[in-house]
Every structure is written in structure tokens, then in C-alpha cells.
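**Student:** pasting the structure only:
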């Protein structure tokens, strides 16, 4: 099944790539194009040099290969080829792959098989790891984190003694110094929260209240770590994740037809994080896939929203944790035929409250709203139940994105189904569907 242009553009690593790829989505610069039933698309794109760029895409991944010098994945040529394939069937006919494309595809499939064999055997690390050495390293790191958490508790106590209203006088330097000490303690999760605290003083009206709220959450995380032996294991696993300890995905594998609901990137200056939300058609389970890339490079994992994949995922541990790892994908993606089941605004708030019980540091949880209408309010926008008095405010950060206007246009005053993240800042819409069409409209 061919993708839509919207699904292709959702793969773009940034806005310049999206624009450049759109310019290459016509037949003019392309020759030797073709596609196979196995999900491969290839073509030659005329560039500034004498030799055209060789571009091939494996849509089952998706994965990309191009002879251009770009370090972005996918590059503009891969995006242009996919747009041509999505919009003009005659320009990318079914054909046999040329040698250069077949060589890359065969090598990719061989690597996948080797990885599957290693996983079946337990992997090289499972055969060579020293459990005793790993235990000693874990104990040393835990001791450093404990020292860092104790120091951070003292920093919070000093903050309260000095008064929150005076916190903007000391500047950001002290916060950055404290964050650096948390990095030294090998607690990157605590370091990130300290940096967030340092950005609050003087950040606008009501900042002392926000500083108190966030300080309380940091204090709660500190105390949870310092008394982690007294916590039930699911909550203890969540605490370890929040302070920055990583653990492999070790839960039971879940195979389902997964609806790809949303994909969006965020950057912090050092790392680009890609979030992909999935919903299991049969299990009703929601899962979050995370992928990371260095600055200037898009994360490797990419799944276009609006498609459904037959795949196996492995969940991570922790109370209420939705994160999972994509283990294996079977067959090729197909378009979503219907949106996931949704509920009311009241049910969404109840779900967020339940999620906070399991993970007090959770910013938002995924929910699907059914039969809601986007309407303006006194201080922004809200999603109102079409048949009830309840409404959810739209997250102010999401209200400033172009996606909100796509949602308003899709609705036209009529009820729509909306998937997004419901949190203490409001509801951030990520995808929507109308009753007239099952096509997924991305809002990121």
C-alpha cells in the first residue's frame, strides 16, 4: 500500500528537509524509478553534478540509502522519491531492482537475519558479561547517586530557607553547578530536573508557585531514591528510570497490529529525541517507542503516522510505564482503517490521575478523545465534548503550532476523534480523524 504525502513528510528530520523534499517530489529530476512488492523503492535523482544520486528506500523499516553527501536521514532525495511514489503511481512502476539497489537491500536483509540469530542465541554480551563485575559497577554507581541525591536535598533546603521569591537573584550559575554535580554523580535524570528548576526563576508571572511545585517533585524523587529499598518493585523501577538509570526492555513480548498514531521530535541542544506512539488494535495497549540522534542527525527509527504495522514489541519495566522497544516487524505497513477507541474529557482526566498514582513525575499520558470539537476560550483553545459539559484546555505550547489550525479545519465545527497527550499543562493534540474519512491527519 502506498503512503500519503502527509505520512512521507512526517519522516522529515526538520522543516528545511521537508521543503527540499517537496520540491523533489515530481517526476522531473527522476529517472530509473521503480518499486517492488517487498516494499523497496528506488530511483536516480539529477543533481548539480554529472552523476545522478542513487536513492533507495526500504519502506518496511523504513530505511534509506542515498549517494548524496547529506548527513540527514532521510535526506531530501529519499523524501522526494517517497513523495513521487506516494502521489504518482505511473512514475514509480513495479520493476526489478537494479544491481546497486538490490545489493543494498540484500545486505540490509542479511544484517537483520544476523541480528535475529544473535538475539535467539542470547547475544554476544549475554555470553561474555561478568555478572559479578556488573554487580560491583552497579553498587558503585548507586552509591554515587545516593551522595548526589543527599547533596541535592541540602540544596533544596537552602532554597526554602532563603525564600523562593528571592531565587531569581542568585542567577542560573548555581543551578548549573548543581546540575553538573548530579552528572558527576551519574544521575542524569536528576541533572535534567535541576536545570529545569534553574530556568523557572524570573520566567514570568507566577514563577514562585511553579518553582515550589517542581521543587516538591524533585524532593519526592530524592526521597524515593534514598528509601528505594522500601518501595514496591514496579515503583522502584520507575524511580531508577527517573534518576537516570537505564535498564533493558525485558518484559514479555507483545505481538499485535499496531496503529502508528504519532511521531514527533524534540531537541535539548545535545540530543534529538523521537517519540512514536503506538496503539494495539487487538490488545488495546498503548506503547511509546523512543529513538535518539545526535545534534543535526535525525533518530534512525521512523514510522509514518497513519499506518498499521504487524510487529512485536518488548515493554520496559516500571509502574505505569508505556515505553517499549520494537523487536521485529512482520510484512509491510498498511493504512489505518479506523482510529483507536476514544472517551470523554472526563475519562481522559481520570486516566491521567490514575497514571500519576503510578508515576508522580509523569508530565502527560496518551489518551484518545472521541466526539470533541475544538473551540476558542478566554485564554486559548479547548476541546469540548460534543454531547456533554466537559472540556479540556489545549496545552498553550500546542496552541501555537500549525497543527491546531489543521485540527480546526478538519473539524469545521463538527465532532472529531483526537489522539494526544493529556497533562497538567492541558491537552496536546497529535493526530485526528473525522467521521467522513479514516485518514490520519497529523498535528505535530
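**Tutor:** Sure thing, it's come through. Just so you know, these numbers come straight off a predicted model, no measurement behind them.
**Student:** contacts and neighbour counts: CA atoms only from here.
**Tutor:** Will do.
**Student:** can you get me a residue count around residue 209?
**Tutor:** 14 (other CA atoms under 10 Å).
**Student:** now for the helix or strand where it lies, which elements pack on it?
**Tutor:** Residue 209 is part of helix 207-226 when elements are defined by DSSP states H and E. In this structure, helix 207-226 makes packing contacts with helix 131-162, helix 188-199, helix 233-243, judged by 3 or more CA pairs under 8 Å, 6 or more residues apart in numbering; DSSP states H and E.
**Student:** helix 233-243 and that helix, what's the angle between them?
**Tutor:** 120 degrees (axes from the mean of the first three to the mean of the last three CA atoms, to 10 degrees).
**Student:** quick one: buried residues of helix 207-226?
**Tutor:** 207-208, 211-212, 214-215, 218-222, 224-225 (16 or more other CA atoms under 10 Å).
**Student:** quick one: it to helix 131-162, angle?
**Tutor:** 150 degrees.
**Student:** what about the residue nearest to the spatial centre of the chain, which SS state?
**Tutor:** What sits nearest the mean C-alpha location of the chain, by CA atoms, centre = their mean, is residue 275, with 0.4 Å. Three-state secondary structure (criterion: DSSP: H, G, I helix; E, B strand; the rest coil) places residue 275 in strand.
**Student:** ok, second structure coming up, stack it against the first:
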């Protein structure tokens, strides 16, 4: 069930038993079936086993939906119920369309770039961004003069206008940060501190952009990326070295941003002990890449995006699956806190850090959860339901994979008796 987008989908998929299904079939490449739903017509569900990829006629915005998960689960448990037969039209057409897209992509000719036209576009964008950043700096100063206590009552109009201005200035990174400020929970007692931290980071980013030529090359890449400049994958592969290792997929999170599915995969190299973040963007009408399954390990090459704290990467080559032994991790919370502080000192916008901490005991803490290290120091974690993880541990200390963000720890997985269990 590592492919499930969330725990609710996994639970719902397990409830779709054999009596719900008709026309179960399979080929070497695909599975399909019709699942009875609440409407008069059953949902047509198909799975391409080569990736895997899913398609279902249900209206769910989750990917994969519970019907696709249930079909895979049913095949794993009752493979004899799937007749090996010719695919129906609605399956064959889908597989043919996928194959045609792959062939078209592979056969697409590469055009030589027009250097002069490229330079003109880059210069025009730089001018727009510079104007947008200057306007944002002035806006932030005006906001500070107005006072932050008035922000909640004006937030709908306040963030929308400046966000739209950053979109017009071709600075999508700044627009995303401003949009997130509009989504803050202003009823929480800690909202002032959260807002001030985000605004401080924004102002520091505008200051850094104004002095871009004075910054070290790696920091320049950080600032450009945060503003919204991107790398083409082919250019990245040509300019950056590959890192070869045995990579363990530790976790996958996903969220739907309007019609765009954003999937974030956390990996760690077993020899280099280096963490990597692989991000896939997929329109909801397309099939998402679900090939990086939490808990799997593979031998392969990754290429990292440049920066002061290189973390985001893309998979250039994925080889055979391998076994992954449990790593070491920090001995206690103090070492983890020191590592996070050192990262912020190097890159003040790197407010997300994956890390491993060993010998942690999971305990309920009122309505929340806490992890206690070997010294007795406790940290509250920002997870709602960790009862399955507590049952797994049996009250024993475990090695945990966590994501550190300002003010929060998030549990994403743990090792128990040398076996890794993603959350």
C-alpha cells in the first residue's frame, strides 16, 4: 500500500472486496476490472504494470484512487481471479495512447536553440523580475509600517494583489511564498511569529537579489531558484556531476495544487549518506510516475540541482533493486538541532531538513505525540495518528526518519529490527 496517497485511501481500498468487482482481466502489461460504485454504471479501472500507472473513470481527485489501489491489492491476493484474455477496448485504447505518447516523445527531433533569441528572452525576463523585486521590497516596508496586527482583517485583498504582481513579473517563486502567507491560519496563537518569519525571509531574499553579483556562486543559484528560475533537465545533466549510490526511497508525500499533482520523494544514498528530494509534477489528467515506492532501494545515478545545500535532484539512471541496511543517524536531539542550525546559517531559506535520529521512543503526549531520545530529551512531533507506529515499536526505541521544519518535526518512517517501515 506504499502507492496510496494517504492512509484514508489505503483503508478504503482494502474495503473493496471481490464481490464489488466484475470483468477482472490481465495481460503481461496490464490489469483491469469494473468496480461497482454508488452510480448505475461501474467504474472502469485499469493499471499499467510497467510503471505502474493508473486510470479510473471515478471522479476522485486523489491519485491513485482507491479503486486502482484495490485492483492491485486484489491481484496480489487473488491472482487466479484475473482471466488472461484480450483487453477490452477501453483498456486497449488507453494502453495504445500511452505507447503513442512515449514513442512520440522518443522520436521528437531536437532543435538547435537560437542563442540570440534566448538571450533577448533572458534579458527581458531579468528586467521584469528586477522591477517586481523592487516593488515587493517597497510593499514589505509599507506592510511593516502599517503593522502586522491588521493583516488578518485584510488578508484576502492584501496577498492577492501582490501575488498577482509577482506572477506578472515572472517571479513564480516569490508568488508561491506570498500565496502561502495568504493560507496561514490566522486564528492560531502563533500566527504573528510565523508571519514575521516568512516576511523576514522574503525581505532577505529581495536584498540578496539586489546584491546577486556579490554572492558566492552557489548562493546565487539558491537565490535564482527561490525567485523562480528553473533548469531544464538536459542542461542540468550536462552541467552537474552524477552521484552514484544505492538509494533508499524513504518517503513520498503528495498534494494537489489546483490541477497539478506534486509528488515529493525523499531518498538517501547508502554509501554517501546523502539525502535527495526528487519532485514529480503531473497534471491530474495525466498518469503520475509512481515508480519510486517508499521502502524500495535501487542502484542508480542522481543529478543534484546546484546550490549551497544541494538537496533537490533528478534520477538520471535507475538500475537493479538492492537490499538497504539500516543507517546510523544522530545519537540524540541535540546533534539534530545543531545540524539544522548549521544548515540555516549556510542557507537561511533552507527551512526543510531531512534527518535520521536513532534510539527514539515514541510516546503519547496528551492529544499529541512525542519522541524521547536516549538522554531523556523529548520533542513533540507534528503527526496526527501514530498508533500503528507505536504498535510496531512495542514501546522499544527505534531509528526514525524525520523532516525538520521551523518549529515542527514530522515523522515519515522508522526502522524496526533492520526493516524500514514508511509511514
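**Tutor:** That came in fine, so what should we check first? Predicted model only: the values in this text are computed from it and were never measured.
**Student:** circling back: need the helices and strands packed on helix 207-226 of structure 1 in JSON lines with distance to residue 371 of structure 1 and mean neighbour count, can you?
**Tutor:** Formatted as JSON lines, those follow (distance: least, CA to CA, whole Å; neighbours: other CA atoms under 10 Å):
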{"stretch": "helix 131-162", "distance to residue 371 of structure 1": "45", "mean neighbour count": "15"}
{"stretch": "helix 188-199", "distance to residue 371 of structure 1": "36", "mean neighbour count": "20"}
{"stretch": "helix 233-243", "distance to residue 371 of structure 1": "34", "mean neighbour count": "20"}
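**Student:** which part of structure 2 matches the helix holding residue 209 of structure 1?
**Tutor:** Mapped onto structure 2 using TM-score structural alignment, helix 207-226 of structure 1 spans residues 191-210.
**Student:** isn't residue 419 of structure 2 right up against residue 323?
**Tutor:** No. If you go by CA atoms under 8 Å, residue 419 of structure 2 and residue 323 don't touch, sitting 10.1 Å apart.
**Student:** circling back to that earlier point, need the buried residues of helix 207-226 of structure 1 in CSV (columns: distance to residue 366 of structure 1).
**Tutor:** Compiled in CSV, these are given as follows (distance: CA to CA, whole Å):
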residue, distance to residue 366 of structure 1
207, 27
208, 29
211, 26
212, 26
214, 22
215, 25
218, 23
219, 26
220, 24
221, 23
222, 26
224, 25
225, 26
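**Student:** closest to residue 182 of structure 1 among the residues you listed?
**Tutor:** Distance to residue 182 of structure 1 across these (CA to CA) is lowest for residue 222, with 11.7 Å.
**Student:** hang on, isn't the closest one packed against residue 151?
**Tutor:** No. Residue 222 of structure 1 is beyond contact range of residue 151, at 9.7 Å (criterion: CA under 8 Å).
**Student:** can you name the farthest residue from the center of structure 1?
**Tutor:** Outermost in structure 1, CA atoms, centre = their mean: residue 50 at 39.4 Å.
**Student:** ok, so of the buried residues of helix 207-226 of structure 1, who is nearest residue 110 of structure 1?
**Tutor:** residue 225 (43.9 Å).
**Student:** quick one, what contacts the closest one?
**Tutor:** By CA atoms under 8 Å, 6 or more residues apart in numbering, the contact list for residue 225 of structure 1 reads 146, 149, 239-240, 243.
**Student:** now do the helices in the stretch 201-350 of structure 2.
**Tutor:** 217-227, 233-239, 333-346 (DSSP state H, counting those that start in this stretch).
**Student:** of those, which approaches residue 15 of structure 2 most closely?
**Tutor:** helix 333-346 (39.9 Å).
**Student:** which parts of that closest one are buried?
**Tutor:** 333, 336, 340, 343.
**Student:** turn those residues into JSON lines, including distance to residue 119 of structure 2.
**Tutor:** Converted to JSON lines, these look like this (distance: CA to CA, whole Å):
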{"residue": "333", "distance to residue 119 of structure 2": "49"}
{"residue": "336", "distance to residue 119 of structure 2": "44"}
{"residue": "340", "distance to residue 119 of structure 2": "39"}
{"residue": "343", "distance to residue 119 of structure 2": "34"}
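**Student:** so which of those residues would you say is closest to residue 215 of structure 2?
**Tutor:** Scanning those for proximity to residue 215 of structure 2, where the rule is CA to CA, the winner is residue 343, at 17.2 Å.
**Student:** map the closest one onto structure 1.
**Tutor:** For residue 343 of structure 2, the residue aligned by TM-score structural alignment is residue 355.
**Student:** and residue 416 of structure 2, by the same measure?
**Tutor:** Under the alignment (TM-score structural alignment), residue 416 of structure 2 maps onto residue 434 of structure 1.
**Student:** hang on, isn't its match packed against residue 410?
**Tutor:** Yes. With contact defined as CA under 8 Å, residue 434 of structure 1 counts as touching residue 410 (6.9 Å).
**Student:** and for these two, which residues touch both?
**Tutor:** The contact lists of residue 434 of structure 1 and residue 410 share residue 416, where a contact means CA under 8 Å, 6+ apart.
**Student:** what about the strands in the stretch 301-423 of structure 2?
**Tutor:** Using DSSP state E, counting those that start in this stretch, the strands of the stretch 301-423 of structure 2 run over 313-321, 353-365, 368-372, 378-381, 398-405, 408-416, 419-422.
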